[in-house]
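S.K.: return a 3D structure for these sequence lines:
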Amino acid sequence: MTTPFPFTAVVGQDDLRLALLLNAVSPAVGGVLVRGEKGTAKSTAVRALSALLPEVDVVPGCRFSCDPASPDPACPDGPHEPGPGTRRPARMVELPVGASEDRLVGALDIERALAEGVKAFEPGLLAEAHRGILYVDEVNLLHDHLVDLLLDAAAMGASYVEREGVSVRHAARFLLVGTMNPEEGELRPQLLDRFGLTVEVKASREPEQRVEVVRRRLAYDADPAAFAARWADEEAAVRRRIAAARELLPQVRLGDGALKQIAATCAAFEVDGMRADIVMARTATALAAWAGRTDVLAEDVRQAALLALPHRRRRNPFDAPGLDEDKLDETLEQFADSEGDGDDDPDPDGPGGGGGGRPPQDGPAGDGDASARPEAGEGGEPQVSGGGEQAPVRAAEPFRTRVLSVPGVGEGVAGRRSRARTEHGRTTGARRPRGVLTKLHLAATVQAAAPHQRARGRSGPGLVVRRDDLRQAVREGREGNLVLFVVDASGSMAARQRMSAVKGAVLSLLLDAYQRRDKVGLVTFRGKDAQVALPPTSSVDAAAARLESLPTGGRTPLAAGLLRAHEVLRVERLRDPARRALLVVVTDGRATDGGAARSASGRGGGRATGGPEPVAPASRAARLFAAEGVASVVVDCESGPVRLGLAGRLAGELGGTAVTLDELRADSIAGLVRDVQGTSRRAA
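M.R.: Coordinates of the predicted model:
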């Protein structure tokens, strides 16, 4: 077995170490969510914690780690008689991102339950983690239904497995730790709230500290056992301190003054519900016990707020977690109570005791557009298309949009957008199981077995069921899609009010993608070429940030933008073939692809209004999407008294639908996207 990196050898990351230690002292705090960039010792610190936890006594032979002093009366391996047990180290169990529901909660043998009437249960990871640590790396990439099951078990202290009326319950109390890189996507706010504490980790910018990180890591890699031996005394000291704090915890007094400060702080930061108050109270109590005190002081309440509230005060999915510490201090001072004041430090020099709040927050012009001409814009100001790059424009306020959906029935990852065959949802049929049976279709199974009962010699009540009779339920739910935005940032779009409205519309669709668990990508085109501003990712926060800083100006290489988007979808299809795409093109339809632009007057029977049309390169690029059946929507940003309808023509070439910005704000895009079904179908 590989020797873990010592917990006390982790350099810096005081808040991370403190949050983990507080949960080790009081698992009722509710676990830790560790957010941070890659390479910041998140996983290293979590894996090292398990070596510090006290050993546990278990009933010999019990697969569910029952305590011999008070065994679980409902244990599937029970009943157990109280008596001597065996001692073993506390376990740390890792939940892989791609784990199945049966691997997490356990599997019930439906075939034996029907045929023999016995509950044959194979425990899952929740049972294995009982009285230990359950660690989920990249928890933000875990399927939603698995996160729900995981957090429900953590909140109730028990896991329930039910299959067609046959149920099993077992204890599942564990320290839940999740780590995530926000660049790869966020957790939903209601799931963030279920983690007791959260910490933000960043790599140090101090050269000396970075040198020490490298020095220790190289020493550990060269000889893990020898490195761990050098830190054995520090590890033993922290282990003893955890045990002492656990013994002291029941004696810690949470006075009325501290309770008022907790309630006032949660109210001041407008957190939803009462879970924050409870978590803060438990955290402040654990902080006092960790410091060796029996009274909760004001500094305990302050530190508890810094750990328990940042992820709960997010009012918008794109808001960064954080807390205004000046406002926190004002609130605590306003509700200060003599019985809660004190100058005692919770031993800042002790291992992991230096948490002092959040980590510090680190905080060429294109050619003129040949097709541009002055337009009447919003507010009566003339809009001059073309010219050099202009400073980024802030997005208008986002608004609620209807559902954009891809036609047909897919088989992608679970989400909340388009119809798909999934593990969860309404039952639409039955089929023979492929591999392990997970979702039994009872009626279809009985129907398959019934004609053979006489031949199988059934002589009494019950049903003789064989493997060939079993039927798996086919269910239909919703999937997440890849929403690829292709945004025109050329000079013809550069009027400030107009671009603000465009960014506001895209931001609204990004909010919708966040709620529906989609991946998003962003391609922009301006000047002479197009670029991938954001490769497909689950982080809509990153997409919103790139959108906000998007500059405008220059020519309009529409064909280049479409071709770049086609290449992005081609590569993404190889990486994730089950995820279907929705293309959203945001443009006024004007195109100046090098010298290929042609005005309508250059064609036979030219239009009196003149002006450019989608040129041949853009038309050819658009037909690539239509030939592949990619669902698409064109958001028409054309404005002014004279409209050429170029975006509508582009939508026709794409085999999709066009909608104006006004129609988008009127929440009418969902119906228009559903109309795509007649023109942009993919094989179900």
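S.K.: drop to CA atoms for contacts and neighbour counts, all remaining ones
M.R.: Fine.
S.K.: how about the strands in the stretch 351-500 of the chain?
M.R.: Ranges of strands within the stretch 351-500 of the chain are 375-376, 382-383, 414-422, 426-431, 472-479, 482-488, based on DSSP state E, counting those that start in this stretch.
S.K.: how about the ones you listed, which one is nearest Met180?
M.R.: Closest to Met180 of those is strand 414-422 (CA to CA; 19.1 Å).
S.K.: who's in contact with the closest one?
M.R.: Contact with strand 414-422 is made by 143-144, 403-413, 474-481, 515-518, as judged by CA atoms under 8 Å, 6 or more residues apart in numbering.
S.K.: to compare against the first, here's another:
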Amino acid sequence: GMRADIVMARTATALAAWAGRTDVLAEDVRQAALLALPHRRRRNPFDAPGLDENKLDDTLEEFAEQEQEPTQGPEDDDPGPDGPDGPGGGGGQSPEDDSDGPQSGGTAAQPEAGEGGEPQPSGSGEQQPVRASEPFRTKVLSVPGLGEGAAGRRSRARTEHGRTTGARRPQGALTKLHLAATVQAAAPHQLARGRAGRGLVVRRDDLRQATREGREGNLVLFVVDASGSMAARQRMSAVKGAVLSLLLDAYQRRDKVGLVTFRGSAADVALPPTSSVDAAAVRLESLPTGGRTPLAAGLLKAHDVLRVERLRDPARRALVVVVTDGRATGGPEPVVLAGRAARLFAADGVASVVVDCESGPVRLGLAGQLAGELEGTAVTLDELRADSIAGLVKDVQRRAA
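M.R.: Now for the predicted structure:
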């Protein structure tokens, strides 16, 4: 747009001035574009960084041709002996100019795999990755209780900055005095301390530290079911869109994210906990589907990831988001093992949310049972939307209860 052009022009002028020149060359503009435009092209954290240099060169050549194109005058009306019908004219078409001939490959280019052509087989029971649906604004999923983690915008936490919620005895150095609580603690002892004047006798034991409450960032660990049952009825596109929406919400709330996927016979840590939300989006976009549902393996893998991350960052609380239809078909006694794995999270007090992806007229309610074993909350894809009427009614009923 115009603002980008202005920035690029100013940068080009600065480059020329730095080189000790007063004129701005095309190479200056190109270097300015490479410096000024890549980060301005991103509209959300999932846009690929960088700039297509070939497209930039084509654009600069197009503008250069427009600048150098001469205006046709009266003396240019007569084509002369080398006009269109002359020996040097363009009336005859040379073999080199025949762009539609067989030498230049007049037939249409064949589409490559994954770009409109037929999908290539990728193994038994595996389907090609599907594109995520359009992301949407989600409800705020938070960890209950009061934490003391890194600054962020998700869950309630004790912070150095925020609204004052109470007072406590200082632990170590006093950083923020709670004046009213300090006066209240010192007032009953004034007679015993021999107060004779108008001043208040305050001792160190009377000092109170102000406690403040703000918001913290969490570790949002996604456990995504990529089995064949999730790919049925074209659900995987909606599922990826929902996870992408939650990733965008995590980016805005300054969370760390991780991605565990399970399908076939095992689970995989697609992305260890990181602050790079766009990396999680890339892994999600290329996620294939198919095979059985090793739900227990996915939960156990997520439990291991949390155990290791708790050692690295003990102050950051975790929120596990399990995206599944609740089916468990992988391994011996899959339902029993999945229940045992879910109860590990409940024993550790890990906050969890199950995004129920089951659809169709007949529903088994397995995701709700999984949420009960996790001692977490179950929401459907429709309830996950911030503007969902069903979710609004559910919230009102909870407040009334």
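S.K.: what's the TM-score here?
M.R.: Laid over one another, the chains give 0.73 as their TM-score (TM-score structural alignment, normalised by the length of the second structure), with 340 aligned residues with a CA RMSD of 3.7 Å.
S.K.: picking up where we left off before, check the strands of the stretch 351-500 of the first structure for me and report the most buried one.
M.R.: With neighbours taken as mean count of other CA atoms under 10 Å, the strands of the stretch 351-500 of the first structure reach their highest mean count in strand 482-488, at a mean of 26.
S.K.: got a quick ChimeraX command for the buried subset of the contacts of strand 414-422 of the first structure?
M.R.: Here is the ChimeraX selection string for the buried members of these, based on 16 or more other CA atoms under 10 Å:
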select :143,144,403,404,405,406,407,409,410,411,412,413,474,475,476,477,478,479,480,481,515,516,517,518
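S.K.: in helices only, show me the contacts of strand 414-422 of the first structure.
M.R.: 144, 515 (DSSP state H).
S.K.: could you dump the strands of the stretch 351-500 of the first structure to a markdown table with distance to Tyr160 of the first structure?
M.R.: Below are the strands of the stretch 351-500 of the first structure laid out as a markdown table (distance: least, CA to CA, whole Å):
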| stretch | distance to Tyr160 of the first structure |
| --- | --- |
| strand 375-376 | 64 |
| strand 382-383 | 63 |
| strand 414-422 | 21 |
| strand 426-431 | 21 |
| strand 472-479 | 20 |
| strand 482-488 | 34 |
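S.K.: now which residue in the first structure aligns to Arg327 of the second structure?
M.R.: Aligned against the first structure by TM-score structural alignment, Arg327 of the second structure finds its counterpart in Arg590.
S.K.: on the three-state scheme, that match is what?
M.R.: coil (DSSP: H, G, I helix; E, B strand; the rest coil).
S.K.: check the gap between it and Arg564 of the first structure for me.
M.R.: Distance, Arg590 of the first structure to Arg564 of the first structure, using CA to CA, to the nearest Å: 18 Å.
S.K.: more neighbours: which of the two?
M.R.: Arg590 (29 against 21; other CA atoms under 10 Å).
S.K.: contacting residues around Ala302 of the second structure?
M.R.: So Ala302 of the second structure contacts 221, 223, 260 (CA under 8 Å, 6+ apart).
S.K.: any idea which element the aligned residue in the first structure for it lies in?
M.R.: Ala302 of the second structure maps onto Ala565 of the first structure when the alignment is built from TM-score structural alignment. Taking DSSP states H and E as the definition, Ala565 of the first structure sits inside helix 558-575.
S.K.: so which residues make contact with the helix or strand just after that helix?
M.R.: Counting by DSSP H and E, the next helix or strand C-terminal to helix 558-575 of the first structure is strand 581-587. For strand 581-587 of the first structure, the external contacting residues (CA under 8 Å, 6+ apart) are 405-406, 481-488, 493, 502, 569, 630-638, 647.
S.K.: just say helix, strand or coil for the aligned residue in the first structure for Asp249 of the second structure.
M.R.: Alignment note (TM-score structural alignment): Asp249 of the second structure maps to Asp512 of the first structure. Of the three states, Asp512 of the first structure takes helix under three-state DSSP.
S.K.: ditto for the one 10 residues further on
M.R.: Under three-state DSSP, Leu522 of the first structure falls in the strand class.
S.K.: map it across to the second structure for me.
M.R.: Leu522 of the first structure maps onto Leu259 in the second structure, by TM-score structural alignment.
S.K.: now Gly477 of the first structure
M.R.: Match for Gly477 of the first structure (TM-score structural alignment): Gly214.
S.K.: thought Ala530 of the first structure was touching Glu567?
M.R.: No - with contacts defined as CA atoms under 8 Å, Ala530 of the first structure does not count as touching Glu567, sitting 11.6 Å away.
S.K.: comparing the two, which shows the higher neighbour count?
M.R.: Ala530 (24 against 11).
S.K.: name the nearest residue to the more buried one, sequence neighbours excluded.
M.R.: With sequence-adjacent residues excluded and distances taken as CA to CA, 6 or more residues apart in numbering, Ala530 of the first structure is closest to Gly561, at 5.0 Å.
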